[in-house]
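**Q** here is my input, please return the structure:
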Amino acid sequence: MAGQRRAGRRAIRRTAGLGLAAALLASGCSAPEATDPAVTDIRRTLDGRAAAVLRHDESAYLAAVDPGATRLRATESREFRNLADIPLRSFEYRLGDVKRSGPRAVAEADLRYRVDGYDTAPVTARRTLELAERDGRWYVTADRAAENGARQLWEQGDVQVVRGRRSLVLAVGQGGPRLRAVAATADRAVPAVSGAWPSPWSGRLVVLVPASLSAMGQLLGAPSSAYRGIAAVTTGETGPAGTTPADRVIVNPQAYSVLGDYGQGVVLTHETTHVATRAHTSKATPMWLSEGFADWVAYRDTRSTAGQIAPELRQAVRRGDVPAELPADADFAFGGDAGALARAYEGGWLACELIAERWGERKLTAFYRAVGEGGHRAGAVEKALADVLGTTPQEFTVRWRDHLRERLQG
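**A** Next up is the predicted model:
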């Protein structure tokens, strides 16, 4: 059980300042009015490239690539075919800064795309493109993830697509039976989450399964070592539905595969909860609440005991080491002490279990929404505790510590 607990973790990517607007249905680029006519020409090149993806027109796609860049054209051709089976509803570039030096230019752009039937908002990926002018036309000579940015699945290999009833699994280098099993588990997670979370959400899930832990790190734009032993993470941003990029559940194929059916179900239900609650999660929401609630939903319909779900915290409580305070956000950082990380998640789960048992499940979900509505961390939890639960942080902490002893000392 301890291995399952450490494996079922996620990370919210809180990248700020993207200024995303409502999703567009057609391809295209947009940027502030350009004073350099070359910017208009570069935008036209990227427009044609994006439109070619939606039309499945490889020749038109490659027409935007420098004719003399043989190696790049081969790579671009391969990647175009890799993404051919992804059901895209939109695909566009939002052109940002362009730095030009004669017939050469470097452009920063946001690649925005939506998966048809699943995304209510686009995924956004920052790209750096190098271009060259030949005979009055601008061609792409390099296309890569921006600095500290994430790669895309189709850059890693041929994308396999498996459709579930409520899920879409996109993968590289995986077997069909394995992906169908992932889809089936995701399909079960969706109604389980809806049964615990009464607020409307899409009820649909996109799951990415890369070929390796290293490839997972590339999709997250982070060192893969931080996710070793982590079975899955959820990417996304907090904020109202439709104003933030679409969520993706990214599976670590190595850690996920060693779990049994039960552990895999817990992991995907946990991650699905983050997708469902995203619109009601904000900077005001502490990690103990967002992670604890996701674990509470994941274990809600299981028969696991508190000792099985919270083995690390149980050992601490039994030796008289009862935490003085609820877990801090820093306690949930990946890549540190695995035992401390597990205790943080377990403490958050027991806090949410306490609310569900003492005040009721409806109060728990109301409390979650009330905290998220705060907008800012300062005072949000305190106000929600008073307004929804009729208690104070001090009283709640005392009840939580007593709950830990009651549930874990036996």
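
**Q** all contacts plus neighbour counts: C-alpha atoms, from now on.
**A** Will do.

**Q** if I've got this straight, Gly96 is in a strand?
**A** Yes - counting by DSSP: H, G, I helix; E, B strand; the rest coil, Gly96 is found in a strand.

**Q** distance check, Ala241 against Phe293.
**A** As defined by C-alpha to C-alpha, to the nearest Å, Ala241 lies at a distance of 19 Å from Phe293.

**Q** if you count what's nearby, which of the two comes out ahead?
**A** A side-by-side neighbour count of Ala241 and Phe293, using other C-alpha atoms under 10 Å, places Phe293 first with 28 against 17.

**Q** after the helix or strand harbouring that one, next one along is what?
**A** Using DSSP states H and E, Phe293 falls within helix 287-300. Per DSSP H and E, the first helix or strand lying C-terminal to helix 287-300 is helix 306-309.

**Q** just checking, what packs against that next one?
**A** Using 3 or more C-alpha pairs under 8 Å, 6 or more residues apart in numbering; DSSP states H and E, the elements in contact with helix 306-309 are helix 2-7, helix 393-408.

**Q** I'd like the structure of this one too, to check against the first:
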Amino acid sequence: MSPVRPLRPLLLRVLPLLLSALLAGCAAPAAQDGGEQDVRRAVAAWSRTPPAQLADVPLEDWTYEVSSVRRSGAAATVRAELRYRLTGYDGAPAGSAREVRLSRDGGRWRVTGDRAAPGAPPQLWDQGPVTVVRGAHCLVLGVGQTSRTLSAVAEEADRAVPAASAARPGPWAGRVVVVVPASLERMAELLGRPAAAYRGMGAVTTGRAGAAPAPADRVVVNPQGWAELSAAGRGIVLTHEVTHVATRAVTTDRTPLWLSEGFADWAAYRGGATTRQQAAPTLGRAVRRGELPGGLPADGDFAFGGDQEALARSYEGAWLACRLIAQQWGDAALVRLYEHAGRDPLPVALRDVLGVDEPALTRAWQDSLRADLGGPAPAP
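**A** Predicted coordinates for the structure are as follows:
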């Protein structure tokens, strides 16, 4: 029995020391390495202040929502969704998938980079410092553009907003955000498509159809196409795009593109001095050759990047269809048809608003093309 007795006091003295050493060994790497929560906290602290490129942009609700964290030694990569609103302009937050990079320095995580996530388009400020021009009805944001150029765009936008409101008196924000990148290629980057898809175009509109509350719409200007337009052409292009913004809440997947695009052109040309022959030269040449369209333009006829003449004929034909409806049934009927077609199938909307079916409207449209554009009369 006596040999055992000295061992117990020894264990009682040594065991706490062993446990302390083991616990210290487990805790040290965690304190030195940091954890996922430390990375998330570092991103949250860093994201409280927008980047310097946006110093003059009115922002609210600027937040990064972290979705995943990947660590490798002293480096970490975070996937996050940026949510923000432009004060006074966005009824709902805009979103951007981002990739944030961090490094560990002195036991703390520090953000070293922020860019668009792989596969996601960049934001305007990723292309450089953003210059801001405020108009009466617009906010113009540009990169690589002079204040004079942006002010000229703002003047056009300030005329376009009231014109769009007059064409469709229904409720909308009555203000618009216009983005002017440095080049066609930079525009295409923002929109996530090849530059060829927008070559020759003056501007396009982003946004989600039928969204409620109002989505974060943007009119994006192609600086190369814009420079080639006349003063009148710039006004028509911008009014067309602003009309898309004004009608966004009542535009849905049901709305035929000939009605959506035709209505926007009708609003842009409305009250102007442009004749049918001047506004529809490509379709006019086809009609005079005896190539009368067999039907109203299909949605696929408005795809970018294809046959430019065919695309022009589709836009011109859509405008003339809406112009015909406004002339024969009245402006208010055209507006009601637009709103109705976003809720119900087109045959139902045509019957309820105009009292005709699609074949009857198509025949009336074809007759007007012959009369207005100088095409041959139909065979007896």
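
**Q** after superposition, what is the TM-score?
**A** Put the two chains on top of each other and the TM-score (TM-score structural alignment, normalised by the length of structure 2) is 0.85; 342 aligned residues with a C-alpha RMSD of 1.9 Å.

**Q** where does the helix holding Phe293 of structure 1 end up in structure 2?
**A** Counting by TM-score structural alignment, helix 287-300 of structure 1 pairs with residues 257-270 of structure 2.

**Q** report the distance from the helix holding Phe293 of structure 1 to the chain centre.
**A** Averaged C-alpha coordinates place helix 287-300 of structure 1 at 16 Å from its chain's average position (C-alpha atoms, centre = their mean, to the nearest Å).

**Q** try stretch 224-235 of structure 2
**A** Centroid separation for stretch 224-235 of structure 2 versus its chain: 21 Å, with C-alpha atoms, centre = their mean.

**Q** now it: buried residues?
**A** Across stretch 224-235 of structure 2, burial judged by 16 or more other C-alpha atoms under 10 Å covers 224-226, 229, 234-235.

**Q** just those: which are in helices?
**A** Among the buried residues of stretch 224-235 of structure 2, DSSP state H puts 224-226, 234-235 in helices.

**Q** and which of those is nearest to Glu156 of structure 2?
**A** The nearest member of these to Glu156 of structure 2, counting by C-alpha to C-alpha, is Gly235 at 5.9 Å.

**Q** pull up the gap between that closest one and Ser368 of structure 2, please.
**A** For Gly235 of structure 2 relative to Ser368 of structure 2 (C-alpha to C-alpha), the value is 26 Å.

**Q** do the same with Thr205 of structure 2
**A** For Thr205 of structure 2 relative to Ser368 of structure 2 (C-alpha to C-alpha), the value is 30 Å.

**Q** now do the strands in structure 1.
**A** 88-101, 104-115, 123-134, 137-145, 160-163, 167-171, 205-209, 232-235, 248-251 (DSSP state E).

**Q** tell me which residue of structure 2 lines up with Ser167 of structure 1.
**A** In structure 2, the residue paired with Ser167 of structure 1 is Cys138, using TM-score structural alignment.

**Q** and that match, what does it touch?
**A** 154, 157-158, 175-178 (C-alpha atoms under 8 Å, 6 or more residues apart in numbering).

**Q** ok, now Leu354 of structure 1?
**A** 400, 403.

**Q** most remote residue from the middle of structure 1, which is it?
**A** Residue farthest from the centre of structure 1, counting by C-alpha atoms, centre = their mean, is Asp135 at 42.9 Å.

**Q** residues touching Gln218 of structure 1, list them.
**A** Per C-alpha under 8 Å, 6+ apart, neighbours of Gln218 of structure 1: 150-151, 224.

**Q** mind doing that once more with 10 Å?
**A** Shown in contact with Gln218 of structure 1 (C-alpha atoms under 10 Å, 6 or more residues apart in numbering): 145, 148-153, 155-156, 210, 212, 224.
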